[in-house]
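> What follows is a protein structure lacking sequence information:
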């Protein structure tokens, strides 16, 4: 691989669920194969699905279960554990062998490790073609084109506010359950966590955008909606004329969409657990009777050192 990488600047309850079958892509629409390996949280699973949607719409790439068959290989990374990072570089070393065999395969690294490490990934693994952060999914087709045309690696680890949701194609459903990201980032800055530095501070998607995405999924046969966010109950989506909708209102609205039989959300924070959300658990039958609310520690000294913002007594 020749040349130095291009670095893109920042942009100014219990009922069985049955899904309708998703229609296959027509053979004449398929122009290549895409393999995605996902590490980490549910948000990464959502992001990987969006990568597939974007590249299917722009380049006609069809998912494959084998990297050996792929024209584009992407790994969506997690930076929470050092072991996970090292596992990524081990995988990259295996995929390097595909290039050594003369194949014109594009290898890309996305997710939080990409956001955290940026160009350092290219220095450690110079055969990598793309490095892109979790907020830059809409730019993925352009990054691939630039790599092919300019013959040098492309790096975009910027953290633009919410841009990743602005130009995404209609979601494609697979199965009865689907993830829907409603916000990005976290503003709590707990002492042990890298999320604010890899995914940015909290930014909520507009209320209407989330409702439209859920309706599109329900129309394709999805019955269970999993709402995602690093701090999901901090959701404050623009709604109406200068107003903001909280998670409780969003859940109530989604429950009115035809076909939605169950709603879940993760991961929540004790500081953001509001009366509105409590009322939703009482009033919305589609909302699953399950809550992930991590206390993290029972010691006030430890909670203070973690910068969690509450005491054990307040949690109880």
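In hand now; what should we look at? As the structure is a prediction and not an experimental result, all values here were calculated from the model.

> When you work out contacts or count neighbours from here on, use the C-alpha atoms and nothing else.
Will do.

> Which residue lies nearest the spatial centre of this structure?
The centre of the chain sits closest to residue 47, judged by CA atoms, centre = their mean, with a distance of 3.2 Å.

> my read: that residue touches residue 133, true?
No: using CA atoms under 8 Å, residue 47 is not in contact with residue 133; the gap is 10.5 Å.

> From residue 296, how far out is residue 38?
From residue 38 across to residue 296, the span is 26 Å (CA to CA, to the nearest Å).

> which one of these two has more residues nearby?
residue 38 (21 against 11; other CA atoms under 10 Å).

> isn't there a helix covering the residue nearest to the centre of the chain?
Yes: with DSSP: H, G, I helix; E, B strand; the rest coil as the criterion, residue 47 is located in a helix.

> OK, contacts around it?
134, 137 (CA atoms under 8 Å, 6 or more residues apart in numbering).

> Any buried residues in stretch 99-107, and which?
Neighbour counts using 16 or more other CA atoms under 10 Å place 105, 106, 107 of stretch 99-107 among the buried residues.

> ugh, typo on my part, it should be stretch 165-184
So for stretch 165-184, counting by 16+ other CA under 10 Å, buried means 165, 171-184.

> try this one next to it:
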């Protein structure tokens, strides 16, 4: 269950939002690189791209920050808590830097553009600031540091997708991996900074995506997650921004690749790998995508489908592009086309002007859908967003917290009910590692992305195991292995 001061419900995704992942691996360099990543899966994927670029510059990654020559924080601006965590970490790093004045400290990612002046000049916490589209420039920026100049590049790009960079797979389990298929976002939700920190939507060449899939398959990975701020908007037509598609030639339009097309290509390229994707926006998800999930056995029956509020009035203020009724209609189509689909959500409690009636509409939507799990937060203003500039943050903090608590309680009840449907069934589980509670138990996920824990016996990470589910909590199934499906 979520603790209120964490601003989110923990799931067995291990609460990646707002927590650090230390990128640690072994390359052939001489200088030491230490990276921490905060926020969404896209940031973790970006850190692997950075590690690849710097590997070619002679840096090897380390899990010991005190021995690093270069310390990088890949940052998130989605919520205030993540930013405060980054600032606290930077203060800690600078304490160590007093003993190691040759250490360089840099900030990457979504915080970079917005706070570059403060971090560099006013607070003097960093030596290097690099935005999400400027990682290729890191070698030049490090040279500038060596020459005693400030090193900053936060310019957004209309073309950059890093499609010809093979990420260094670091900090993972060797079983599951992320593949970024697009960058940026065109959905100007009034609470969100992503369009300002990551730019406009542009999709990656599908051939390079398939090449990355093949590489992971050949290296023994068992599952991939296709990543984008809004994967359903993926559209490749020979390059360029999605918004310019109408200007493309007839030939480009005729050969364009949609997200549903891409899903099919990936599934057919690696039929023994599990395929997942994140994140979807309700207004952009088409039935073609749902039918692709239903068609291919290796595309997992799970969709992360944020709705943010159950009130159509609030959704309009958020500029979400869909109503309550449209969201529920999409849920009905999902359940019709993919009857056993797992569905998770994002919810914001206490958006400006949210009334008690609006809040009750959110709770009633949750009751109607019965989500498997979700990520729940109370609203905090993000600088430069439309909501911050034009709307008063008028819901008192104590009301936000109380509404969030009620949302979490509802999700716990719904999650328990959804988990209980698995009790007595057999689930095929991809083992990811040891349970956090005991090294005598393994944990993995079923097709619906729900966590299953069972005694390890002779099984190991990477195995597909058929498990009989005997009991559950609201977040975890507990069972016993029946047989090895595939190693």
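That came in fine, so what should we check first? Small disclaimer: the values here were computed from a predicted structure and weren't measured.

> Any idea what the TM-score comes out to?
Remark: TM-score between the superposed chains equals 0.86 [TM-score structural alignment, normalised by the length of the first structure]; 289 aligned residues with a CA RMSD of 1.9 Å.

> re earlier: show me which of the buried residues of stretch 165-184 of the first structure is closest to residue 306 of the first structure.
Distance to residue 306 of the first structure across those (CA to CA) is lowest for residue 184, with 21.3 Å.

> I figured that closest one was touching residue 229, is that so?
Yes: Residue 184 of the first structure is in contact with residue 229 according to CA under 8 Å; the separation is 6.0 Å.

> Tell me which residue of the first structure matches up with residue 426 of the second structure.
Structural alignment (TM-score structural alignment) places residue 426 of the second structure against a gap in the first structure.

> give me the number of residues near residue 426 of the second structure?
Residue 426 of the second structure: 18 neighbours (other CA under 10 Å).

> Also residue 357 of the second structure?
Around residue 357 of the second structure there are 10 residues (other CA under 10 Å).

> swap in residue 196 of the first structure?
Per other CA under 10 Å, the neighbour tally for residue 196 of the first structure reads 17.

> In this structure it contacts residue 186, no?
Yes: between residue 196 of the first structure and residue 186 there is a contact under CA under 8 Å: 5.2 Å.

> Against residue 25 of the second structure, how distant is residue 172 of the second structure?
9 Å.

> all helices of the stretch 201-316 of the first structure, in order?
Remark: helices assigned in the stretch 201-316 of the first structure by DSSP state H, counting those that start in this stretch are 207-219, 247-255, 275-283, 300-306, 312-315.

> Including mean neighbour count and distance to residue 126 of the first structure, could these go into JSON lines?
JSON lines is the format used below for the helices of the stretch 201-316 of the first structure (neighbours: other CA atoms under 10 Å; distance: least, CA to CA, whole Å):
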{"stretch": "helix 207-219", "mean neighbour count": "19", "distance to residue 126 of the first structure": "38"}
{"stretch": "helix 247-255", "mean neighbour count": "20", "distance to residue 126 of the first structure": "43"}
{"stretch": "helix 275-283", "mean neighbour count": "14", "distance to residue 126 of the first structure": "48"}
{"stretch": "helix 300-306", "mean neighbour count": "15", "distance to residue 126 of the first structure": "37"}
{"stretch": "helix 312-315", "mean neighbour count": "11", "distance to residue 126 of the first structure": "48"}
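
> could those be laid out in CSV, adding distance to residue 78 of the first structure?
CSV is the format used below for the helices of the stretch 201-316 of the first structure (distance: least, CA to CA, whole Å):
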stretch, distance to residue 78 of the first structure
helix 207-219, 25
helix 247-255, 26
helix 275-283, 29
helix 300-306, 21
helix 312-315, 29
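
> Tell me which of the ones you listed sits nearest to residue 75 of the first structure.
With CA to CA as the yardstick, what comes closest out of the helices of the stretch 201-316 of the first structure is helix 207-219 (24.9 Å).

> how big is the offset of the closest one relative to the second structure?
Superposed on the second structure, helix 207-219 of the first structure shows a mean distance of 1.6 Å to its aligned residues (mean CA distance after the TM-score superposition for the first structure).

> so what corresponds to residue 288 of the first structure in the second structure?
That one, residue 288 of the first structure, aligns with residue 300 by TM-score structural alignment.

> ok, that match touching residue 293?
Yes: look at residue 300 of the second structure against residue 293 with CA under 8 Å: they come within range, at 7.0 Å.

> Now do the helices in the stretch 301-450 of the second structure.
Under the criterion DSSP H, counting those that start in this stretch, the stretch 301-450 of the second structure carries helices at the ranges 312-318, 324-337, 356-369, 386-390, 397-420.

> Save these as TSV, and put in distance to residue 59 of the second structure too.
Below are these laid out as TSV (distance: least, CA to CA, whole Å):
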stretch	distance to residue 59 of the second structure
helix 312-318	43
helix 324-337	46
helix 356-369	48
helix 386-390	40
helix 397-420	43
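
> nearest to residue 148 of the second structure, of those?
helix 386-390 (37.1 Å).

> which parts of that closest one are buried?
Under 16+ other CA under 10 Å, the buried positions of helix 386-390 of the second structure are 386, 387, 388.

> got it, and stretch 223-243 of the first structure?
Buried, per 16+ other CA under 10 Å, within stretch 223-243 of the first structure: 223-238.

> now it, how far from the chain's geometric center?
14 Å (CA atoms, centre = their mean, to the nearest Å).

> Repeat that for stretch 118-131 of the second structure.
Relative to its parent chain, stretch 118-131 of the second structure has a centroid offset of 26 Å by CA atoms, centre = their mean.

> Check which residues of that stretch are buried.
For stretch 118-131 of the second structure, using 16+ other CA under 10 Å, the buried residues are 119, 120, 125, 126, 127, 128, 129, 130, 131.

> Quick one: end-to-end distance for it.
OK, stretch 118-131 of the second structure end separation, CA to CA: 15 Å.

> One more: stretch 270-277 of the first structure?
Using CA to CA, the two ends of stretch 270-277 of the first structure sit 12 Å apart.

> Touching, residue 304 of the second structure and residue 344? I think so.
Yes: the pair residue 304 of the second structure and residue 344 passes the contact test of CA under 8 Å, sitting 4.8 Å apart.

> Comparing the two, which shows the higher neighbour count?
Per other CA under 10 Å, whichever of residue 304 of the second structure and residue 344 has more neighbours is residue 304, with 23 against 19.

> tell me the contacts of the more buried one?
278, 279, 280, 343, 344, 345.

> What's the separation between it and residue 83 of the second structure?
From residue 304 of the second structure to residue 83 of the second structure the distance is 24 Å (CA to CA).
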